[in-house]
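Chemist: Turn this into a model:
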Amino acid sequence: MSTLSLKSTIRMSSGYDVPVLGLGVYQNEDCIPACIAALKHGYRHIDTARMYLNEAQVGQAVKESGIPREEIFVTSKIYHPEHGYESTLAAVQDSLDKFGFDYLDLYLIHSPLSGKEKRLETWRALVDAKKAGKIRTIGVSNYSPRHIEEIREAGYEMPAVNQVELHPFCQQKPIVEYCKRNGIIVQAYTPLVRGKLDNPVLLEIAETYKKTPAQVAIRWSLQHGLIPLPKSAQPARVVSNAEVFDFAIDAVDMAKLDALDQGETGAVTWNPIDAE
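Modeler: Below is the predicted model:
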């Protein structure tokens, strides 16, 4: 793990590479300062969504950074009220217009809450948008194995990514195991448990490595082969969250963190993985 860095990437089934750490911008409509700080510090991965209402701000930050567009990996997601074939194609174009981009690196179905028929219509639209060159890689979020199997059974290409709430207290083990078996990259949203990091085990391990509990939680994700997406609106914390490549958690301490899992009851967000 010592060779891992902020420049490290993972190859997705689409053939494209995704950086191992991303900046989340949920609930941060004025995300330009955080994005600029992240890009200046070396981040090359920003994760947003249509429901976050800040696609235009992310696009502006990318332009203001002076970093070539092709060097920055940008994700957005379509929210379930917009699901459906034609509405999804329109949403993808609207996202591109808001960003001011010609393409998006990754576009996800934000959740499975629209029901099977709409989910599959939406996926078909994303497949077609990818064929049209508007999206490089397509994936899902908050999907259980059952939801992903719908895609396989319909004969479509499989998602390259599944983004779920994931941290030591909600480890989503059945989903992670399924995705790893099927070559699907798992991205971890809410890796910082919305700041609820005062667990004694986490505090003890943070003290051992002279790191913050947030840094330990992010490092735990990385060592499990996940892509954590820590969110912060504060530039200093954005930088701190990336200072996780100069240490490694040993096997004993990883086991202690693994033992904190509470299953779905450990979730601190909507976590709609059981949607019908």
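
Chemist: from here on, contacts and neighbour counts on C-alpha atoms
Modeler: Fine.

Chemist: all strands for the stretch 1-150 of the chain, in order.
Modeler: Listed in chain order, the strands of the stretch 1-150 of the chain (DSSP state E, counting those that start in this stretch) span 9-11, 17-19, 23-24, 45-47, 73-78, 104-109, 135-141.

Chemist: Give the next helix or strand downstream of the helix or strand hosting residue 163.
Modeler: Following DSSP states H and E, the helix or strand that holds residue 163 is strand 161-165. For strand 161-165, the following helix or strand on the C-terminal side (DSSP H and E) is helix 173-181.

Chemist: I have a second one here; can you model it like the first so I can compare?
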Amino acid sequence: MTLLSVNVNKVAVLRNSRGGAEPSVVAAAEAAIRAGAGGITVHPRPDQRHIRPADVHALAAVVAGRVEYNLEGNPFAPPRPGYPGFMALVDAVRPTQATLVPDGDGQLTSDHGFDLARDAERLRPLVAQLKAWGVRVSLFMDAGAADLSLAAGMGVDRIELYTGPYAEAHAAGDARAEIGRCAATAAEARSLGLGVNAGHDLSQANLGDFLRGVPGVLEVSIGHALFGEALHDGLGPTVQAYRAILQAAPAGA
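Modeler: Predicted coordinates:
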């Protein structure tokens, strides 16, 4: 069954809007794990707009020996006051997986994958270091991206398909073209020995259709929609609803 990794960034956004320690990202992660989540995801940005380095360490202690831990971030982002740099955070907590994302400070959210023709040589030594630390490496990639062979050649374990365009097309009523692009890219990745994850704007409304159209997805990382739905239905029931969708996915998905 596809693993559900719950992204708790939005809990930190709410906490930071008021100051203090509530709502607690640790308590949210605990609730998600109790409800059956198979992983916890965070994306600590240099501007600390949501998840902070202290959260990364606190969550590492919560998930240890229980579920997977996935750190997302830009490996090229340099250290700055209060933020040691993405690679330093990974080194400190040694998560299950590092998902490398080419986002800049000015982006509201991740909205594109790597251009490997441009970035592969810069990524290569960083991937090697992550692998030496025993961390699984995933690259955030667009559906239809070229040069996936470069990812395989540098030792990357997985790609994460950026599913924002799919979600937009699904909401507009016709996702056939986008699901085809995702399926073709996933098939190419698997042919190169790469696992396939997916994330961004996946929700209860579109996740089932995505998994039926893109078989073999190993992990989905979901945060924004999940916590929006949880405001109405509760976090535990919402996580369980996602697990029911994953369990109902076709064999091999």
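
Chemist: quick one: TM-score?
Modeler: The TM-score (TM-score structural alignment, normalised by the length of structure 2) is 0.61; 198 aligned residues with a Cα RMSD of 3.7 Å.

Chemist: Show me what counts as buried in the helix or strand harbouring residue 214 of structure 1.
Modeler: Assigned by DSSP H and E, residue 214 of structure 1 belongs to helix 213-223. Of the residues in helix 213-223 of structure 1, those scored as buried under the neighbour-count criterion (16 or more other Cα atoms under 10 Å) are 213, 214, 215, 216, 217, 218, 219, 220, 221, 222.

Chemist: Now render the strands of the stretch 1-150 of structure 1 as TSV, adding distance to residue 180 of structure 1 and mean neighbour count.
Modeler: Shown next, in TSV, are the strands of the stretch 1-150 of structure 1 (distance: least, Cα to Cα, whole Å; neighbours: other Cα atoms under 10 Å):
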stretch	distance to residue 180 of structure 1	mean neighbour count
strand 9-11	13	14
strand 17-19	16	19
strand 23-24	23	26
strand 45-47	21	23
strand 73-78	21	23
strand 104-109	18	24
strand 135-141	14	24
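
Chemist: Now do stretch 153-168 of structure 2: distance from first to last residue.
Modeler: Start-to-end span of stretch 153-168 of structure 2 (Cα to Cα, to the nearest Å) is 32 Å.

Chemist: quick one: contacts of that stretch?
Modeler: 99, 111-113, 120, 124, 127-128, 136-143, 175, 178-179, 182, 186, 189, 193-202, 206 (Cα atoms under 8 Å, 6 or more residues apart in numbering).

Chemist: count of residues packed around residue 253 of structure 1?
Modeler: Around residue 253 of structure 1 sit 16 other residues, with neighbours defined as other Cα atoms under 10 Å.

Chemist: Nearest spatial neighbour of it, chain-adjacent residues omitted?
Modeler: Computed as Cα to Cα, 6 or more residues apart in numbering, the closest residue to residue 253 of structure 1 that is not its neighbour in sequence is residue 205, at 6.9 Å.

Chemist: For whichever helix or strand the one you found is part of, give me every contacting residue.
Modeler: For residue 205 of structure 1, the enclosing helix or strand under DSSP H and E is helix 200-209. If you take Cα under 8 Å, 6+ apart as the criterion, helix 200-209 of structure 1 is touched by 197, 212, 213, 215, 216, 217, 247, 249, 253, 256, 257.

Chemist: Next, the buried residues of that helix.
Modeler: In helix 200-209 of structure 1, counting by 16+ other Cα under 10 Å, buried: 201, 202, 203, 205, 206.

Chemist: between the residues you listed, which is nearest residue 19 of structure 1?
Modeler: Sorting the buried residues of helix 200-209 of structure 1 by distance to residue 19 of structure 1 puts residue 206 at the head of the list, at 24.6 Å, by Cα to Cα.

Chemist: distance of the closest one from residue 219 of structure 1?
Modeler: Taking Cα to Cα as the measure, residue 206 of structure 1 and residue 219 of structure 1 are separated by 11 Å.

Chemist: got it, and residue 69 of structure 1?
Modeler: To residue 219 of structure 1, residue 69 of structure 1 is 27 Å away according to Cα to Cα.

Chemist: now residue 131 of structure 1
Modeler: With distances taken as Cα to Cα, residue 131 of structure 1 is found 35 Å from residue 219 of structure 1.

Chemist: Repeat that for residue 111 of structure 1.
Modeler: Here the distance between residue 111 of structure 1 and residue 219 of structure 1 works out to 26 Å (Cα to Cα).

Chemist: swap in residue 32 of structure 1?
Modeler: Residue 32 of structure 1 is 25 Å from residue 219 of structure 1, where distance means Cα to Cα.

Chemist: contacting residues for the residue minimising distance to the centre of structure 2?
Modeler: With distances taken as Cα atoms, centre = their mean, residue 221 lies nearest the centre of structure 2, 4.4 Å away. If a contact means Cα under 8 Å, 6+ apart, then residue 221 of structure 2 has 4, 5, 6, 7, 41, 197, 198, 199, 200 as its contacts.

Chemist: so it is in which element?
Modeler: Using DSSP H and E, the secondary-structure element containing residue 221 of structure 2 is strand 219-222.

Chemist: quick one on the thing from earlier: distance to residue 240 of structure 1 added to the strands of the stretch 1-150 of structure 1, as TSV?
Modeler: TSV is the format used below for the strands of the stretch 1-150 of structure 1 (distance: least, Cα to Cα, whole Å):
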stretch	distance to residue 240 of structure 1
strand 9-11	20
strand 17-19	17
strand 23-24	12
strand 45-47	16
strand 73-78	20
strand 104-109	25
strand 135-141	26
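
Chemist: right, so of those, which gets closest to residue 55 of structure 1?
Modeler: Between residue 55 of structure 1 and the strands of the stretch 1-150 of structure 1, the tightest spacing by Cα to Cα is seen for strand 73-78, at 7.8 Å.

Chemist: according to the alignment, that closest one goes to what range in structure 2?
Modeler: The counterpart of strand 73-78 of structure 1 in structure 2, counting by TM-score structural alignment, spans residues 68-73.

Chemist: what's in contact with the matching stretch?
Modeler: The list of residues contacting stretch 68-73 of structure 2 from outside it, by Cα under 8 Å, 6+ apart, reads 5, 38-45, 60, 63, 86, 90, 95-103.

Chemist: how does it look with 6 Å?
Modeler: By Cα atoms under 6 Å, 6 or more residues apart in numbering, the list of residues contacting stretch 68-73 of structure 2 from outside reads 39, 40, 41, 42, 43, 95, 96, 97, 98, 99, 100, 101.

Chemist: Compare the contacts of residue 221 of structure 2 with structure 1 and list the ones that remain.
Modeler: With contacts defined as both residues aligned by TM-score structural alignment, their matches' Cα atoms under 8 Å, 4, 5, 6, 7, 41, 198, 199, 200 are the ones among the contacts of residue 221 of structure 2 whose aligned partners also touch in structure 1.
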